[in-house]
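> got a predicted structure here, sequence first:
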Amino acid sequence: MRNFVETHDGPLGSVSGRALLGRAIKGVMLAPILILGVTSASAETVDAARIVKDSCAACHTQSGNSVAPPFPKLAGMAPSYLAKQMRDVASGARKSDIMAPIMAEMERGEINALADYFARQPRTPGIVTHPDLVEEGERIYREGNKENGVPACAGCHTQDGGGAPRFPMIAAQNADYVVQQLKSFRDGERANDFGKLMRTVVSRLSEAEILAVAQYVASMPVPPAAR
């Protein structure tokens, strides 16, 4: 890094005085960089796979593809979304009796490492338990329901269910988990959605529509980026 203090006499005084000032400025400017470097290095050394094995795998499996219907698949989801959800659970913004004690023990670097770990895992195909509901679910997902003022789910979660930065990938997600979360939004038990969007939309869905959408979501092929 070049010293920005000039080497001739001037308003800042002698050469030696300016040199000392230059070194002081350099030290101040480098301090945040060094601190960030230490923080980054410590985050990079987090053994995410070990944390998953010890704290997450029982419900989500080591690959983040939960085989227990009430628990979500985390594999392939955007790391920024995953990290936000974990922070929300830790802060209480998202309620979870199971997750809250676990996340309360996590440091920020561990949360980020876990989010990156699960984001890199390939997602497995979903399981449809009520195939007779898939067609109706697809209609609602792609077109919405104009009579009830329900917009198409695809508007936020995209046509292939891959999601967007603020909206999660839901393709091939466990149907029971989708139903659970939609009802939680509807009943106000979950309130960490962006701009109250999910709470507003789901309040207009019937019970039958919620079940149908969940089955269609489970039937959706895994998006290429998450395979």
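Structure received. Residues are numbered from 1 along each chain as shown.
> switch to C-alpha atoms for all contacts and neighbour counts from now on
Fine.
> quick one: neighbours of the closest residue to Ser66 other than its chain neighbours, just the number.
Excluding its sequence neighbours, the residue lying closest to Ser66 (CA to CA, 6 or more residues apart in numbering) is His60, at 4.2 Å. Using other CA atoms under 10 Å, the number of residues around His60 comes to 20.
> please apply the same query to His157.
By other CA under 10 Å, 20 other residues sit near His157.
> which residues does the closest residue to it other than its chain neighbours contact?
Distances taken as CA to CA, 6+ apart put Gly163 closest to His157, at 4.0 Å, once the chain neighbours are dropped. The contact partners of Gly163, by CA atoms under 8 Å, 6 or more residues apart in numbering, come to Cys156, His157, Met169, Ile170.
> put this next to the first one:
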Amino acid sequence: MKRRAHSLALLLLALTGATAAETPPPWAYGFKNPMPPDAPPAVVAAPGTATPPLPDHPLLSLPGTDRRFTPAEIRDNFNPADWYPGDHPPMPEIVAHGKPPIVWACARCHNPNGKGRPENAGIAGLPVDYFIEQMQAFRNGERKSSDVRKPNTPLMVSYAQAMNDQEIRAAAEYFGAMKWTPWIRVVETARVPQTTVSAGMFLPVAGGADEALGDRIIEVPEDADVVEIQRSPRVGFIAYVPFGSLKRGEELVTTGGGRTVLCSACHGPEFKGLTLPEVGPIPSLAGRSPSYIVRQLFDLKEGLRHGKRADLMKPVVANLNTNDMLAIAAYLASRTP
């Protein structure tokens, strides 16, 4: 296996030249419309800025727990609701409460179980060293977003710069200790529910009609209310993908399809991750958010990701177009973690 990863990258030199530049697919970044050429960067609240108080509401509940929270408590940036504390190990301080007034609790966006939502990242089960490396990449300006409207990346940059190495490692070890389990149901279709976007997540319009899916992946919660209002960490997502994308994705992922190399070479025969000499741990891909995977592939192709593993991926994505990325992500999301 010596120098295996480098040899695989070199094989790509024999492939055809890179495809023409494309604009970021808006659906992957949580938008309905393409990014205009003069789009300003996302406006991110200054560190420590308090979120406006929500109106008082009766206490909300979820099945399987006797805990009750108000909407304000559920969305508390520094003490978010933990509906099912028995579902996960004890949370480190940085995960449960963040680092006021700058760093939000990791559990606020990624959930205490690390499953996250399509607009951010599922981080449960990531290798500890990989997690730390990515936080350092945010800290050092080596991870940026192709769609400047998306606020997650600048937020993560500010958090990584405010966290010390011990806090980053505590979060990495906590989330790395939990296995990634099924969270996304992939459905091939031509039409999807009409949707709106809330903070980067697609939600079905209540009483709305349907619309053509086209060349998109649309991820919506299995139960929009309990995910959006109560932020249930036990309810996953449906990923609607175009007809034929799973077959096309399987071809690209397992053979390269003449455009790339097979994903299993680095991510393992079942796409559950490997450890490679001279590279280290490679993350799993099976069953993870296809929107997130497309974002990473696109950002890599645009040269907005840097570092050892990112540099290895650049020739892998060089010849992929957006539809290739869609098919790859759809197929990987359909695989059992």
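That came through, no problem. Everything numeric here is computed off the predicted structure, so don't read it as measured data.
> skipping adjacent residues, who's closest to the corresponding residue of the first structure for Glu173 of the second structure in space?
Under the alignment (TM-score structural alignment), Glu173 of the second structure pairs with Asp116 in the first structure. What sits nearest to Asp116 of the first structure in space, not counting adjacent residues and going by CA to CA, 6+ apart, is Pro79, at 5.3 Å.
> got it, and Pro127 of the second structure?
Spatial nearest neighbour of Pro127 of the second structure, chain neighbours left out: Gly176 (5.7 Å); criterion: CA to CA, 6+ apart.
> who are the contact partners of the one you found?
By CA under 8 Å, 6+ apart, the contact set of Gly176 of the second structure is Ile123, Ala124, Gly125, Leu126, Pro127, Val128.
> trace the residue nearest to Asp116 of the first structure over to the second structure, please.
That one, Pro79 of the first structure, aligns with Val128 by TM-score structural alignment.
> is it true that its match touches Glu173?
Yes - if you go by CA atoms under 8 Å, Val128 of the second structure and Glu173 touch, sitting 5.7 Å apart.
> make TSV from the contacts of Gly176 of the second structure and add distance to Asp324 of the second structure and secondary structure to it.
TSV is the format used below for the contacts of Gly176 of the second structure (distance: CA to CA, whole Å; DSSP: H, G, I helix; E, B strand; the rest coil):
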residue	distance to Asp324 of the second structure	secondary structure
Ile123	24	coil
Ala124	26	coil
Gly125	26	coil
Leu126	25	coil
Pro127	27	coil
Val128	30	helix
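> rewinding a little: show me the residues around the residue nearest to Asp116 of the first structure that make contact.
Pro79 of the first structure neighbours (CA under 8 Å, 6+ apart): Asn112, Ala115, Asp116, Phe118, Ala119.
> if we go to 7 Å?
By CA atoms under 7 Å, 6 or more residues apart in numbering, the contact set of Pro79 of the first structure is Ala115, Asp116, Ala119.
> check the mean deviation of the strand or helix carrying the second one from the second structure.
Assessed by DSSP states H and E, Asp116 of the first structure sits inside helix 108-119. Average distance, helix 108-119 of the first structure versus aligned residues of the second structure after superposition (mean CA distance after the TM-score superposition for the first structure): 0.6 Å.
> list the buried residues of that helix.
Judged by neighbour count (16 or more other CA atoms under 10 Å), helix 108-119 of the first structure contains these buried residues: Gly109, Glu110, Ile111, Asn112, Ala113, Leu114, Ala115, Asp116, Tyr117, Phe118, Ala119.
> doesn't Ala48 make contact with the fifth one?
Read that as Ala113 of the first structure. Yes - using CA atoms under 7 Å, Ala113 of the first structure makes contact with Ala48 at a distance of 5.7 Å.
> overlap in contacts, the two.
In contact with both Ala113 of the first structure and Ala48: no residue, using CA under 7 Å, 6+ apart.
> what about the helices in the first structure?
With DSSP state H as the definition, the first structure shows helices at residue ranges 15-44, 48-51, 57-60, 79-91, 99-103, 108-119, 134-143, 154-157, 175-186, 197-202, 207-219.
> let me know the angle separating the first one from helix 108-119.
In this case it means helix 15-44 of the first structure. With axes from the mean of the first three to the mean of the last three CA atoms, to 10 degrees as the basis, helix 15-44 of the first structure and helix 108-119 are set at 50 degrees to each other.
> which strands or helices does helix 15-44 of the first structure pack on?
If contacts are counted by 3 or more CA pairs under 7 Å, 6 or more residues apart in numbering; DSSP states H and E, helix 15-44 of the first structure sits against helix 108-119.
> what's the answer for the fifth one, then?
Using 3+ CA pairs under 7 Å, 6+ apart as the contact criterion, the secondary-structure elements in contact with helix 99-103 of the first structure are helix 79-91.
> the helix it packs on vs the second structure, average offset?
Looks like 1.0 Å for helix 79-91 of the first structure (mean CA distance after the TM-score superposition for the first structure).
> off-centre distance for that helix?
Put simply, helix 79-91 of the first structure sits 6 Å off its chain's centre (CA atoms, centre = their mean, to the nearest Å).
> what residues of it count as buried?
Neighbour-count burial for helix 79-91 of the first structure flags Pro79, Tyr81, Leu82, Ala83, Lys84, Gln85, Met86, Arg87, Asp88, Val89, Ala90 (criterion: 16+ other CA under 10 Å).
> stretch 270-277 of the second structure too?
Neighbour-count burial for stretch 270-277 of the second structure, counted by 16+ other CA under 10 Å, picks out Glu270, Phe271, Lys272, Gly273, Leu274, Leu276.
> also stretch 127-147 of the first structure?
127-128, 133-134, 136-142, 144-145.
> need the contact list for Arg199 of the first structure.
Phe185, Arg186.
> Gly188 of the first structure matches what in the second structure?
Using TM-score structural alignment as the criterion, Gly188 of the first structure maps onto Gly303 of the second structure.
> tell me if I'm right that Ala327 of the second structure and Glu251 touch.
No - between Ala327 of the second structure and Glu251 there is no contact under CA under 7 Å: 9.2 Å.
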